[in-house]
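**Q** what follows is a predicted structure for the sequence shown.
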Amino acid sequence: MCAATVAASAGYPDMEPSAHSDDPHLVDRVGWLRAAVMGANDGIVSVASLIVGVAAADPSTRAILIAGAAGLAAGAMSMAAGEYVSVSSQADLENADIAREKQALLDDPAGEEAELAEIYVARGLSEATARQVARELTESDALGAHVRDELGLTEGQEAQPLLAAFASALTFSTFAAIPLVAAMLAPAAALIPVVVIVTLIALTGLGALGAIAGGASIGPAALRVVVWGGLAMAVTAGVGRLFGVAV
């Protein structure tokens, strides 16, 4: 359950009303963008590296394709499970902190209001203004104010396990299919260079898409994705060629 939902179910008004709902902040995308980019990057890199590593060991084309398909299926499920478990743990921590704040407001409302005032003083308000702000927010939405300003949890950025799992699995499968299709269509003699080139191009596009979605500079985002992806493929290919085994 998200922070806003917990606050609402406790009888408090909405945690984080938007002053400009027609122009939301890009940071509100963090709940799904991180998982989506991670899934997409892992899909391309892991399946491409698997294909290149197996190909470097000189097996048959059939073995290469089977390894790639198995990597796609296993990786998608692994990413979904991993995201769900890890983000669920984050949600558990958030909900536990919210429950503690709710109880503290019942046990010591004056102390909690003073704590809010101290937070606002630390942020630059005068003591008198901070006390007034803390008093008005406490009267309006005490739990929401503490969840937002003490715990740092805001609507749109709370842990969402199912969304993270779905986004990660979907993007993993979609982008992992790119090197797999490249391996299926490439001539056997040129399989490794074709997969590497296609993968690097796909990684460049992924870095650009992630930068656009996050409002960041395209160049640095694309470069770091390409560099780390290329390094992963190079290491895997080297291990496959050195030992002559699939890794």
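**A** It's in.

**Q** okay, CA-based contacts and neighbour counts for the rest of this
**A** OK.

**Q** near the closest residue to Asp97 other than its chain neighbours, how many other residues are there?
**A** Setting aside the residues directly before and after it, Asp97 is nearest to Leu151 in space (C-alpha to C-alpha, 6 or more residues apart in numbering), at 7.7 Å. Counted by other C-alpha atoms under 10 Å, the residues lying close to Leu151 total 14.

**Q** assign a three-state SS to Leu151, would you?
**A** coil (DSSP: H, G, I helix; E, B strand; the rest coil).

**Q** comparison target below:
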Amino acid sequence: MRAAVLGANDGIVSTASLVLGVAAAHATHESILIAGVAGLVAGAMSMAAGEYVSVHSQADTEQAELERERKELETDDQGEHKELTAIYIGRGLDPALAEQVAEQLMAHDALGAHARDELGIYDTLSARPTLAAVTSAAAFAVGAAMPMLVVAFAPHANLIPFVSATSLVFLAFLGGLAAYVGGARVMVGVLRVTFWGALAMGLTAGVGALFGTVA
């Protein structure tokens, strides 16, 4: 949930900044729409590609670690038993109880026990590249669609203030939601996201206005 909200934040900031920069350069309404749609598609695909590569690398690393652990279990079962026992002792169990727990868990699923308690790999948290890519792209697209809807329906003469104001409202809401979901202070999250969003939009609009003047 928190990752999805942050992805939507990225979509809002990137797309709103882009359309404001193009609008500040005195482009036509049609050109602004085209630039915004292009930015939405490019941003979503960039998020998907980056997330897929990153998570796939994580998945490859996890598989390599599991394969190494599987071989160690085949060649040194007693050593792996002692290693797991030491982990449980380090977590506060009595040595005799730790040895018993390690013995029972390894008898049930030795690789699963080591993956979970030695390597920190859990089934519910294991890397899923395709899901991560689709989720990131969708979150970005949803966020980017918010300023694009404003661009589509706002009067051209007032497009810059409309997009700026509504995008900051969207960012404030999502920033507060992300902070709430993460257990952080809501107001801090709101102020942080809106400040950096306003800075990004202001700088991009300034660049657009500068190039528009030069042109």
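**A** Ah, there it is. Given the structure is predicted, the values throughout are model-derived calculations rather than measurements.

**Q** what about the residue nearest to Asp97 of structure 1, distance to Ser46 of structure 1?
**A** To Ser46 of structure 1, Leu151 of structure 1 is 36 Å away according to C-alpha to C-alpha, to the nearest Å.

**Q** hmm, what's the outermost residue in structure 2?
**A** Ala96 (43.0 Å; C-alpha atoms, centre = their mean).

**Q** what's that residue aligned with over in structure 1?
**A** For Ala96 of structure 2, the aligned residue in structure 1 is Ala128 (criterion: TM-score structural alignment).

**Q** for Pro147 of structure 2, same thing?
**A** Pro147 of structure 2 maps onto Pro179 in structure 1, by TM-score structural alignment.

**Q** need the contact list for that match.
**A** 44, 47-48, 51, 195, 198-199 (C-alpha atoms under 8 Å, 6 or more residues apart in numbering).

**Q** among these, which recur in structure 2?
**A** Retained in structure 2 (both residues aligned by TM-score structural alignment, their matches' C-alpha atoms under 8 Å) from those: 44, 47-48, 195, 198-199.

**Q** tell me which element the match of Ala96 of structure 2 falls in.
**A** helix 127-149 (DSSP states H and E).

**Q** ranges for the helices of structure 1?
**A** Assigned by DSSP state H, the helices in structure 1 fall at 3-9, 30-56, 61-107, 109-122, 127-149, 161-185, 191-214, 218-243.

**Q** these: which one's closest to Glu155 of structure 1?
**A** Closest of the helices of structure 1 to Glu155 of structure 1 is helix 3-9, at 5.9 Å (criterion: C-alpha to C-alpha).

**Q** what's the closest one aligned against in structure 2?
**A** Going by TM-score structural alignment: helix 3-9 of structure 1 matches no residues.

**Q** quick revisit: alignment lookup: the residue nearest to Asp97 of structure 1 to structure 2.
**A** Checking TM-score structural alignment: Leu151 of structure 1 goes with Leu119.

**Q** would you mind measuring from the match of Ala96 of structure 2 to Leu137 of structure 1?
**A** Relative to Leu137 of structure 1, and taking C-alpha to C-alpha, Ala128 of structure 1 is found at 14 Å.
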